[in-house]
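Next come a sequence and a model predicted from it.
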Amino acid sequence: MESRAVKVITEGALAAGMSVALSFLKVFQMPQGGSITLEMVPILAFAALRGVRAGALCGAASGLLQMMLQGYVVNPLQAVLDYPLAFGILGAAGLKDRGLGLILSMALAGLLRLGCHVLSGVLFFASFAPKGANVWAYSLTYNATFLVPSLAISMALAIPLARRLKNRV
């Protein structure tokens, strides 16, 4: 195996592991799951550094590990939506690696993750919505309550981290 490939795989494994470790440090916990954490920081920074494909694999690995260690699964499709897909899609942060493009790529990645959780909420957790409430609006509001702050904090940390790491690669 080429030494560059080994380096990227090692960095991805470290980023996935750091993401899982950070998922246990919760700033705020929602009643039915979801929390404000820094778990996206390593994945966003790694994706910005190594691109969409490597970032998606790193995120999916992190999601699978989180599902195994602290996951809540009610259905196989829900498991895929809430864990490997939701975290793998953070690889979209690697679409652009500089300036405004980097900021927009990370924001897009976070919004795509939010979309995975909203769809999961509508399909599998609609019973938590108040009677008569629109389940799409409820799921969006519920999930955005923790994901938007998590994304903002994560981007504030991941952008300078990615820039600093880019200068060392």
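Looks like it arrived, so ask away.

use CA for all of it now, contacts and neighbours both
OK.

Nearest residue to the middle of the protein?
Phe87 (3.9 Å; Cα atoms, centre = their mean).

ok, which stretches of this protein are strands?
Along the chain, counting by DSSP state E, strands occupy 28-29, 35-36.

can you list these in CSV and add mean neighbour count and distance to Ala126?
Below are those laid out as CSV (neighbours: other Cα atoms under 10 Å; distance: least, Cα to Cα, whole Å):
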stretch, mean neighbour count, distance to Ala126
strand 28-29, 12, 19
strand 35-36, 21, 19
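
Dump those into TSV; add distance to Trp136 as well.
Shown next, in TSV, are the strands of the chain (distance: least, Cα to Cα, whole Å):
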stretch	distance to Trp136
strand 28-29	21
strand 35-36	20
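
so which of those strands gets nearest Ser62?
Smallest distance to Ser62 across the strands of the chain (Cα to Cα): 15.9 Å, for strand 35-36.

In stretch 87-101, which residues are buried?
Of all the residues in stretch 87-101, those buried under the rule 16 or more other Cα atoms under 10 Å are Phe87, Gly88, Ile89, Leu90, Gly91, Ala92, Ala93, Gly94, Leu95, Lys96, Asp97, Arg98.

contact partners of that stretch?
For stretch 87-101, contacts defined as Cα atoms under 8 Å, 6 or more residues apart in numbering pick out 40, 43-45, 47-63, 102, 105-110, 112-113, 163.

How about stretch 141-159?
Stretch 141-159 has contacts (Cα under 8 Å, 6+ apart) with 28, 30, 34-42, 44-45, 102-103, 106-107, 110, 114, 117-118.

just the buried members of these?
If you count burial by 16+ other Cα under 10 Å, the buried members of the contacts of stretch 141-159 come out as 34-42, 44-45, 102-103, 106-107, 110, 114, 117-118.

Just the ones of the residues you listed in helices?
Within these, residues falling in helices by DSSP state H are 40-42, 44-45, 102-103, 106-107, 110, 114, 117-118.

structure B:
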Amino acid sequence: MKFLSGILENIQGIMSSWTSIATLVGILILYCVFIKVKKINFSSRLISHIALAVAMSVILSFIKLFQLPFGGSANLAAMLPIILISLIYGPIIGIFTGFVYSVLNFVIGPAYILHPIQVLFDYTLPFMAIGLSGFFKKNKFLAIGAGFLGMFIFNYIAGVIFWGSYAADYNMTPLIYSLVYNGSYNLLNCAICMGICSVIDVNRLTKHLVPPRAEKSMNI
């Protein structure tokens, strides 16, 4: 009940910021148009795999090593399911999966809303950036590193612009404060994902999840 009430309170806070909602809807519309242009076939298999990846990421995000006061945490490889989807289906589907996860993460909360652009840089774009790992299918470690680098860049920009005022409390400049704050959990999460992924055969997983006929027909 406490968890449910927390989500309801978070939703009420989000609903009071219509500009943030409009921003998220706008991003979704633009991405849907892009997907339509790419003519990606959302088969029932693909939809179920995206849903499974998002669900697993949500569950893993609750297993935290530590939680920072203004968002961000080290967890049990919550981004790994999205990375695997990106490696299997490509960056476009990976970015879309990251967006779906970002919306759920935003709703579950807690959500810190300062400005619509801040919502994009703190919640939407970082998780979408994880999908960039799909560009590096031949090297899963490079893929993980690229995904987390993209995530860190957006977190870092948000930290400097929107949260930099807290830097003085720690005798730091906003640039250093954001580097330390966002670098701490992103670096640890990246290392955890690499460690777990080292025992996962991505090629074998791809063959198991995607039939050869479907793999050839994917235009991603």
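Ah, there it is. Bear in mind that the values here come from a model prediction, so they are computed numbers and not experimental data.

Alignment lookup: the residue nearest to the centre of structure 1 to structure 2.
Aligned against structure 2 by TM-score structural alignment, Phe87 of structure 1 finds its counterpart in Phe127.

so Ser23 of structure 1 sits right up against Gly34, yeah?
No - using Cα atoms under 8 Å, Ser23 of structure 1 is not in contact with Gly34, being 10.1 Å away.

Helices along structure 2, start to end?
Under DSSP H, structure 2 gives helices at 2-15, 18-38, 44-61, 80-89, 91-108, 116-119, 125-129, 140-161, 174-197, 202-209, 212-217.

who wins for proximity to Ala167 of structure 2 among those?
Nearest to Ala167 of structure 2, of all these, is helix 174-197, at 5.3 Å by Cα to Cα.

The closest one aligns to what range in structure 1?
By TM-score structural alignment, helix 174-197 of structure 2 lines up with residues 135-158 in structure 1.

mind checking what Cys112 of structure 1 lines up with in structure 2?
Quick fix: residue 112 of structure 1 is Leu, not Cys. With TM-score structural alignment as the criterion, Leu112 of structure 1 matches Gly150.

how many neighbours does that match have?
Using other Cα atoms under 10 Å, Gly150 of structure 2 has 20 other residues around it.

got a list of what Ala53 of structure 2 touches?
With contacts defined as Cα under 8 Å, 6+ apart, the neighbours of Ala53 of structure 2 are Pro81, Ile82, Ile85, Thr97.

isn't Val118 of structure 1 right next to Ser139, touching?
Yes - between Val118 of structure 1 and Ser139 there is a contact at 5.2 Å, judged by Cα under 8 Å.

Need the outlier residue of structure 2, farthest from its centre.
Distance from the C-alpha centroid of structure 2, by Cα atoms, centre = their mean, peaks at Asn171 (30.4 Å).

Go through the buried residues of stretch 87-101 of structure 1 and say which is closest to Val73 of structure 1.
Using Cα to Cα, Phe87 comes nearest to Val73 of structure 1 of the buried residues of stretch 87-101 of structure 1, at 15.5 Å.

ok, now how distant is the closest residue in space to that closest one that isn't next to it in sequence from Val118 of structure 1?
Leaving out its chain neighbours, the residue that sits closest to Phe87 of structure 1 by Cα to Cα, 6 or more residues apart in numbering is Gly59, at 4.6 Å. Per Cα to Cα, to the nearest Å, Gly59 of structure 1 is found 18 Å from Val118 of structure 1.

Please pull up the equivalent of Met18 of structure 1 in structure 2.
Match for Met18 of structure 1 (TM-score structural alignment): Met56.

my bad, Ile36 of structure 1
Alignment note (TM-score structural alignment): Ile36 of structure 1 maps to Ala74 of structure 2.

Verify the contact between its match and Phe62 for me.
No - using Cα under 8 Å, Ala74 of structure 2 is not in contact with Phe62; the gap is 10.0 Å.

Could you tell me which residues touch both of these two?
With Cα under 8 Å, 6+ apart, Ala74 of structure 2 and Phe62 have no common neighbours.

number of nearby residues for Ala137 of structure 1?
13.

what's the distance between it and Ser154 of structure 1?
Ala137 of structure 1 sits 24 Å away from Ser154 of structure 1, going by Cα to Cα.

wait, what's in contact with Thr206 of structure 2?
By Cα under 8 Å, 6+ apart, the contact set of Thr206 of structure 2 is Ile88.

now for it: what does it line up with in structure 1?
The alignment partner of Thr206 of structure 2 in structure 1, by TM-score structural alignment, is Lys166.

Buried residues in stretch 145-158 of structure 1, which are they?
Neighbour counts over stretch 145-158 of structure 1 (16+ other Cα under 10 Å) mark Phe146, Leu147, Val148, Ser150, Leu151, Ile153, Ser154, Met155, Leu157, Ala158 as buried.
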